[in-house]
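K.L.:
Okay, sequence plus prediction incoming.
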Amino acid sequence: MLINNQDVPTDSYAEVRDPGRLTDVVGEVAQGTAQHVEQAVQAAHQAYQTWHKTDLTERSELLLKAASLLEAEASTFAPLIARESGMIPSVTLAEIGGAVAGIRHTVEAAKVFFEEKQFEDEHSWVSVEKRPIGVIVGIVPWNAPVILTMQKLAPALVCGNTIVFKPSPNAPLGISSILMKIAELFPPGVINVVHGGGDVGSALTAHPLVRKISFTGGGTVAKYVMQDAANSLKNVHFELGGNDPAIVLDDADMQEVLPKIVTSVFRRSGQYCYATKRVYVPQNMYEKFFDEMCQIVDQYQIGHQMDPKVTFGPLNNKVQFNYVNELIERTKQSGAQTVILGEKVEPDNWDNGYYLQPVIVKNPHPNQEIVTCEQFGPIIPLIPYSTEEEVLQMANSTDYGLGSTIWSSDFDRAVRLSRQIEAGMTFINQNGQSRLGLRHIPFGGVKQSGIGRENSEIGLAEYIEYHSINYHK
């Protein structure tokens, strides 16, 4: 653990195993207690007293140094993160690159965000000022630990807050190593890390000196976090799950969009929040679309994430593996046609990891579980539709509202339909932000997909309080 820039050992350690080779121990991580939480929060609180008074320029310069450090050492961190998370190294390297860009974009946005806003007339003078909140708790998941951590660290610190992180027990090693390196650039106590289970999480979210909780994960845990936060009226930011629809329009070029849709489904073995979770295809294109999608997916190579031949690796942990496996079995029993595709790489090792082949589900009922849930694994339903009105109704019939995609060759039509989708984000002809989008899109969802936003100036606003001064002449 990292408290006040000290590497803190404990009496208890937990093994972190390679999800693609469970007999391999990647490393061990210290297990914290409520006492360690107290020490970390107190360290962050003390550091805040001076850190929030530092100049924006100094805070920005330190974050830019952190971005350069992360960029320079990406090839060192990536293999460790890949081994513990189950993601292939190229995906991990791309994630680190995205995190580096995100830090730099945040620093750039802060220049505009913190420009003074003052107003004056003959009767009075008004100043609307932005101040940091205090101690922030950042709770991050295992599926993309680097970028999701930096999306909290950069805005929190550039705004003048201090932070205590709790990494996921399923992928804590790489991100902890990164945070320890970065913390050396900052005053002691500005960045802290405490590991542990639910008891450590509850101690953090209930601590009276913590002023805001930024949590990325599942809705069930978010409700417990919100309950803890309520006792001291803490502010919360949640980036939660999705049931992201992909709507293929009848003017889409199938040869062009199909490979992109397939990637949007199966990247990271389907384990990312805005992965495509359901695909709606026009009735008159459906059979051809299904057949060609199967042909593409059947070329996938599934195996250990460090094998250069592999398209995607194992699921990250036993809980998620069991959930997706049981979901596939229930889908089969429902009568929907399920097609298992792809090739096993090193099949003799499959019982030693959390491996699943990609599955495409044909003609499920629009309200069936496989369509309405967040799978978070390599399984995708294809649903036929007849009209725009019908597909919009189906796309919006969910408690989720994170991302969504529309695939079309008609810009005006795609934008018109995008504006009718109930989601925080809609991407057209790609799943994810462009370089321009990374700078300006406030990332997050509506309904049960979250509260608040990350990235851009709007994401910075999550980490400040407003203080207004009105002088009467």
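P.N.:
Thanks, I have the structure now. Because the structure is a prediction, the values reported are computed rather than measured.

K.L.:
Please count neighbours and contacts with C-alpha atoms only from this point.
P.N.:
Fine.

K.L.:
Please list the outside residues in contact with the helix or strand that contains residue 176.
P.N.:
Using DSSP states H and E, residue 176 sits in helix 173-183. By C-alpha atoms under 8 Å, 6 or more residues apart in numbering, the surrounding residues in contact with helix 173-183 are 1-2, 5, 27-29, 66, 69-70, 77-78, 80-81, 84, 145-146, 149, 167, 190-193.

K.L.:
cool, stretch 308-315 as well?
P.N.:
With contacts defined as C-alpha under 8 Å, 6+ apart, stretch 308-315 is touched by 19-20, 86-88, 266-269, 271, 300-305, 321, 345, 353-356, 377.

K.L.:
Name the next helix or strand downstream of the helix holding residue 176, please.
P.N.:
Scanning the chain past helix 173-183 towards its C-terminal end, the next helix or strand to appear is strand 191-193 (assignment: DSSP H and E).

K.L.:
quick one: buried residues of the helix or strand that that following strand is followed by?
P.N.:
Sequence-wise, the next helix or strand downstream of strand 191-193 (DSSP H and E) is helix 198-206. Neighbour counts using 16 or more other C-alpha atoms under 10 Å place 200, 201, 202, 203, 204, 205, 206 of helix 198-206 among the buried residues.

K.L.:
Likewise for stretch 46-60?
P.N.:
For stretch 46-60, burial by neighbour count (16+ other C-alpha under 10 Å) applies to 46, 47, 48, 51, 52, 56, 59, 60.

K.L.:
second one coming, line it up with the first:
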Amino acid sequence: MSAPSGTTALRHYANYINGRDQPGRDGGVFQSINPTTGAIWGDFVESSAADVDTAVRAAHSAFEGPWSALSPTRRGRLMMRWGELIAASADKIGTIETEQNGKLFAEMRTQARVAQDWLTYFGGLADKIEGRVIPLDRMSILNYTVLEPLGVVAAIVPWNSPTFLTIMSIAPALAAGNTVVIKPSEVTSASAVELARLAEEAGIPPGVVNVVTGGRIAGEALVDHPLVAKISFTGSDAAGRTIAARAGQRLIGCTLELGGKSPNIVFDDADIDQVEAGVLSGIFAAAGQTCVAGSRAFFQKKIYDRLVSRLVDRANSIRLGDPLKAESQMGPVASSAQLAKDERMVAQAVADGAEILAGGKRVRLEGLENGYFYAPTILQGAGSLDFIMQNEVFGPVLCVAPFEDEDDVVAMANSTPFGLAAGVWTNDIRRGHLMARRLRAGTVWINTYRALAFNSPFGGFKDSGLGRQNGAEAVNQFLQTKSVWCELSRDIQDPFVIKT
């Protein structure tokens, strides 16, 4: 099924603060581009520090007021209702996101639909956040803990899966009782505003979910704002380091989901048909624009040539086209900057000695000549320490390499500074689990790839981030513990008498 027909009219979006659209104070705007056509899609507020201050103060007022006044059960039910409305609007949201980032409509619509699962799960956890009674040695004292929300949480989210990653970031924060200010990527700012409008429709009080759009000025103002108590950031490792350093100056915490250079490891006893589908899905299904992209594929020598040949044939047959149309198998990359990065990194890989087996160039499609299309690309011959093997491309570029045995491939797989995800393909389940222990990655898939669930923790090792999203432990990262002591006896405790 293709997406509903989009409109060619220029869209205009304001910030969404305290339950209503609010223009920027200084009138600054920026434009977003439809990567499929290269045409202007719409304009958005280039938020100033003053705009960010307005949003944060609205969130702070909602935190101290109506949101805290609701019981956890009631907050959870409102979150669940919000999820229902997002799912019902999946066609609209999916279309908007596809027009802004070029990913397939089917994927964007599905992500909008499954946002309901995340909000249902975390909404259900809202009234299951419990303290505990601590059995002290002093029997006359009741000591118990209370888990309390932090306050205002800043969520800075990327362009590749805007709705999905926004909900992943803020659902546990809201379940814990916090309020949020969202700053979406400049590439895909529209869906965040649409989500915030649906939050109000669901009955979530104004000020609980706010959106400010813009670039670096807005981001820095949000990170530095004294009323922001926690930052949830998804994006590049370079930006994550900067944000963590600034947050550290204020002694506030961060949840960081950063880059990846994930290995897909295939042993010679694996099911080749299953592997072919998994490797292709891991790198080309989203044009490589996912943090867990399986951008390094290691094949055991016995099957290397056969598997590479099959992958090259499939890569050359992938249908590039308008991502709103059902017949398209891959759309454009999201921006001219990303297209230039793909071209630059492949060119450097070739200069370093890699060989292009498929793709390796920009594609100009009839009727979409200005679109940011890059051919599905497969490279071989890159060394483990070459730039292309150490750094995230975030495009449809796969590097393949042979390996001898477990020790050989573990050394190559763990040789990057990243550790977000990894895939292992084998019919020897013992070997699969032993490999999972040896791989330095936050998620290891065995005989599958690119799978996530609302109740399974997700996050990275090494430079791939801090903290975990999804699962019950995600809520704990948006809470703080208070210890309460109560003397129950009426005995007088003489401060000058030491009891033994």
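P.N.:
Arrived safely. Bear in mind that the values here come from a model prediction, so they are computed numbers and not experimental data.

K.L.:
sorry, back to before: okay, the helix holding residue 176 of the first structure sits on what stretch of the second structure?
P.N.:
Residues 190-200 of the second structure are the counterpart of helix 173-183 of the first structure, counting by TM-score structural alignment.

K.L.:
List the contacts of the aligned partner of residue 84 of the first structure in the second structure.
P.N.:
Under the alignment (TM-score structural alignment), residue 84 of the first structure maps onto residue 100 of the second structure. Contacts here follow C-alpha under 8 Å, 6+ apart; on that basis residue 100 of the second structure touches 32, 33, 34, 35, 41, 187, 188, 334.

K.L.:
Assumed the fifth one was part of a strand.
P.N.:
Yes - counting by DSSP: H, G, I helix; E, B strand; the rest coil, one finds residue 41 of the second structure located in a strand.

K.L.:
circling back: out of the buried residues of helix 198-206 of the first structure, who's nearest residue 339 of the first structure?
P.N.:
Within the buried residues of helix 198-206 of the first structure, the smallest distance to residue 339 of the first structure is 39.9 Å, found for residue 201 (C-alpha to C-alpha).

K.L.:
Tell me which residue of the second structure lines up with the closest one.
P.N.:
With TM-score structural alignment as the matching criterion, the partner of residue 201 of the first structure in the second structure is residue 219.

K.L.:
Need the nearest residue in space to its match, chain neighbours excluded.
P.N.:
Leaving aside its sequence neighbours, residue 219 of the second structure sits nearest to residue 183 (C-alpha to C-alpha, 6 or more residues apart in numbering; 7.1 Å).

K.L.:
got it, and residue 475 of the second structure?
P.N.:
Leaving out its chain neighbours, the residue that sits closest to residue 475 of the second structure by C-alpha to C-alpha, 6+ apart is residue 172, at 4.7 Å.

K.L.:
aligned partner of that neighbour in the first structure?
P.N.:
Matched to the first structure by TM-score structural alignment, residue 172 of the second structure sits across from residue 155.

K.L.:
how many other residues sit next to its match?
P.N.:
Taking other C-alpha atoms under 10 Å as the neighbour definition, residue 155 of the first structure ends up with a count of 29.

K.L.:
And residue 384 of the second structure, by the same measure?
P.N.:
Using other C-alpha under 10 Å, residue 384 of the second structure is surrounded by 17 other residues.

K.L.:
list the contacts for the residue mapped onto it from the first structure?
P.N.:
Using TM-score structural alignment to pair residues, one finds that residue 384 of the second structure aligns to residue 366 in the first structure. By C-alpha under 8 Å, 6+ apart, residue 366 of the first structure lies in contact with 372, 383, 394.
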